[in-house]
Structures are given as C-alpha cells and as structure tokens.
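>>> here is a sequence together with a model predicted from it:
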Amino acid sequence: MVTQNKPYRLSAKALILDKSGRILLVRRSARSRGNPLRWDLPGGKVEGAEPFEEALRREVLEETNVNVELVRLVGAVESESPTARIVCVVMEARALDTQVQLSAEHDEARWVRAHDLGGLEIVPYLEPIFAKYKCKPS
C-alpha cells in the first residue's frame, strides 16, 4: 500500500535487449536498502530537472557500463521507499554493447530469455511490467 503523505520521486528503468532478445537483469547487493538479492532492471533516480532520457542512459551506464539506444515506453508502476512514493517508468532499450561491468550497487548481472525469468527472485514492483511485456516471472 502506498502512503499518501510522502513526496513523489521519478525513477527510470531500462528493459535492455541484446541482439538475440535476451534481457539484462542486475541483482541488488546484500547491502541494498530495498529488495536485497533480488533481480532488477538497470536504472535509478532522475535527478532534479535532468531530462528523462539522459537520466536513464546515465543510470544504465553507471550501473552496468552498457550503452543503450532507447526504443519505446514499456510502462510505469508505482512503488514506495521509506521516504518517497516512486513512479518507475520503464523503457525498452537496445544494447549497443553487451560487456557488463557492475557498480557496487549490484553483485551479479545476467542476460536471460523471457521464459527463464520464472526461476529468479524479481523485485515485486516489476511484475506488472513483465506481465505487460509478455514475460511475467511466475
């Protein structure tokens, strides 16, 4: 349940596909404040007046060292952190390179096929996105 008295924050996530259609997932580290050791899409907070597309490319590059081309909007979901209500906008993106180099925020990265998502512990707020994208992790 989302608490009404918290401010909204915008988050940008990328559903990144490689040339063979695999999705890039990153696993949050054990030190993560939210959803530790769960699989997530690369991305993060949009800073101030930063353009959305720039924020998404920046976050993906910071977290994975992968350059992307944004393709289309997949959807948006709402979640909550201890301090904010988060609107998470997910864009489909094409990987321009596939050599992943993780930041300290994550401890593992995997390129997975949609039908292999069921065996992974995905962050709960992304379930509607995967369902809409026809690759629900269940």
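Noted; the coordinates are in hand.

>>> going forward, measure contacts and count neighbours with C-alpha atoms only.
OK.

>>> burial count for residue 71?
Other residues within reach of residue 71, judged by other CA atoms under 10 Å, total 13.

>>> so which strand or helix has residue 59?
According to DSSP states H and E, residue 59 maps onto helix 52-64.

>>> same deal with residue 110?
strand 106-112.

>>> just give the nearest non-adjacent residue to the most centrally placed residue in the chain, would you?
Among the residues of the chain, the one closest to the centroid is residue 41, at 2.5 Å (CA atoms, centre = their mean). Nearest residue to residue 41, sequence neighbours excluded (CA to CA, 6 or more residues apart in numbering): residue 25, at 5.2 Å.

>>> returning to that earlier point: please identify the buried residues of the helix holding residue 59?
52, 55-64 (16 or more other CA atoms under 10 Å).

>>> then stretch 125-138?
126-130, 135-137.

>>> got a list of what residue 95 touches?
With contact set as CA atoms under 8 Å, 6 or more residues apart in numbering, residue 95 has these partners: 16-19, 66-69.

>>> that one and residue 22, how far apart?
As judged by CA to CA, to the nearest Å, residue 95 and residue 22 stand 10 Å apart.

>>> same check on residue 12?
Counting by CA to CA, the gap from residue 12 to residue 22 is 20 Å.

>>> same check on residue 51?
Residue 51 is 27 Å from residue 22, by CA to CA.

>>> so for those two, which residue has more residues nearby?
residue 22 (17 against 10).

>>> second one coming, line it up with the first:
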Amino acid sequence: MKPFIPVVRALIRGEDGVLMLRRSRESSTNPSLWELPGGKVRAGETLDEALSREVREETGLRITPLHLLGAYEQVFPHKVSVNIIFSVEVRGGALELSMEHEDFCWFRSGVLEFSPWLSEFKGDRPDLFR
C-alpha cells in the first residue's frame, strides 16, 4: 500500500474570486498546474497550524481556518496525497509568492489547467468559485 500524505489547502476568497497559485514548472508534483495555497502537514502540527504556516510561506498572508470543505486524493507512483480543503479568513499580510509558485490569479470563471484533485473539488463545489 502507498503511504498517505496529508496536505492542507486554503480556499481564499477575495472581491475578484478565489486565490489560485500556479506551481513552478520545476516542481516534482503538478508542475505548472494551478492549485489552492497549502502544503504538507509536519509531524506534531495540527491541521490548523500547518495550514496557517503553509499559506504564510507561500503567499505572505496570515489566515484563520474556518470550515472544512472537503478532502480529495491524488495518486502518485509512490504516494497518495490527501488534500484537505478549508475555507479561511485573511487576517493580514501582503500577497507575495514563494519560489514554489510562478504566478497567481483571482479565479472566478474561465479555463485554467488545475491540479487533478482541484478539478474534482471544483466540479463538486462550483458554488465556491462564483
């Protein structure tokens, strides 16, 4: 059996839509695909702690997790990533991308190449992206 890797993700809504990040083309997972901010949970961290840390590292934003929105798997050759998605409130900070991502946008509609798990989530919950 492949190991399950917990990954937390933040659905950040703004006036212009949902914040999306495009992974670096050098990334070993989902290169150049669009995703929600977030990342792996470290040993000893709660999901809330991991989400706050990852969003701050990737975007410069300070957030408070609010509600669980869903969980979606992505199967890789040697692991299964379990993306746990939360709605969040932005408490401060200024949007600045880390080296993991090469672009961002505020998405409401249109065509973007999403990570596979995000395509599934978006299909299940289109109301969150309006």
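On my side now, so go ahead. Here the structure is a predicted model, which is why all the values come from computation and not from measurement.

>>> TM-score of the superposition?
Scored against TM-score structural alignment, normalised by the length of the second structure, the superposed chains reach a TM-score of 0.89; 129 aligned residues with a CA RMSD of 1.9 Å.

>>> returning to that earlier point: so what does the residue nearest to residue 41 of the first structure match up with in the second structure?
In the second structure, residue 25 of the first structure lines up with residue 20, judged by TM-score structural alignment.

>>> equivalent analysis for residue 61 of the first structure, please.
Using TM-score structural alignment, residue 61 of the first structure pairs with residue 56 in the second structure.

>>> which non-adjacent residue is nearest its match?
Using CA to CA, 6+ apart, the closest residue to residue 56 of the second structure is residue 62 (5.7 Å).

>>> residues near that neighbour, how many?
Using other CA under 10 Å: residue 62 of the second structure sits among 19 other residues.

>>> state the distance from it to residue 46 of the second structure.
Distance of residue 62 of the second structure to residue 46 of the second structure, given as CA to CA: 16 Å.

>>> got it, and residue 107 of the second structure?
28 Å.

>>> and what of residue 58 of the second structure?
18 Å.

>>> residue 107 of the first structure matches what in the second structure?
Aligned partner of residue 107 of the first structure by TM-score structural alignment: residue 102.

>>> hmm, that match is touching residue 27, no?
No - look at residue 102 of the second structure against residue 27 with CA atoms under 8 Å: they stay out of range, at 10.4 Å.

>>> which residues are in contact with each of those two?
In contact with both residue 102 of the second structure and residue 27: no residue, using CA under 8 Å, 6+ apart.

>>> can you flag the buried ones in the contacts of residue 95 of the first structure?
16-18, 66-68.

>>> now the strand ranked longest in the first structure on the second structure. Mean distance?
In the first structure, assigned by DSSP state E, the strand with the most residues is strand 68-80. Aligned to the second structure and superposed, strand 68-80 of the first structure gives a mean residue distance of 1.2 Å (mean CA distance after the TM-score superposition for the first structure).

>>> how much does the following helix or strand past that strand stray from the second structure?
Next helix or strand after strand 68-80 of the first structure toward the C-terminus (DSSP H and E): strand 85-95. Average distance between strand 85-95 of the first structure and its aligned residues in the second structure, after superposition and using mean CA distance after the TM-score superposition for the first structure, equals 1.2 Å.

>>> what span of the second structure lines up against strand 85-95 of the first structure?
Aligned by TM-score structural alignment, strand 85-95 of the first structure falls on residues 80-90 of the second structure.

>>> pull out the buried positions in that stretch.
Neighbour counts using 16+ other CA under 10 Å place 80-89 of stretch 80-90 of the second structure among the buried residues.

>>> ditto for stretch 63-80 of the second structure
63-65, 71-73, 80.

>>> what comes up buried for stretch 104-111 of the second structure?
Those buried within stretch 104-111 of the second structure under the rule 16+ other CA under 10 Å are 104, 106-108.
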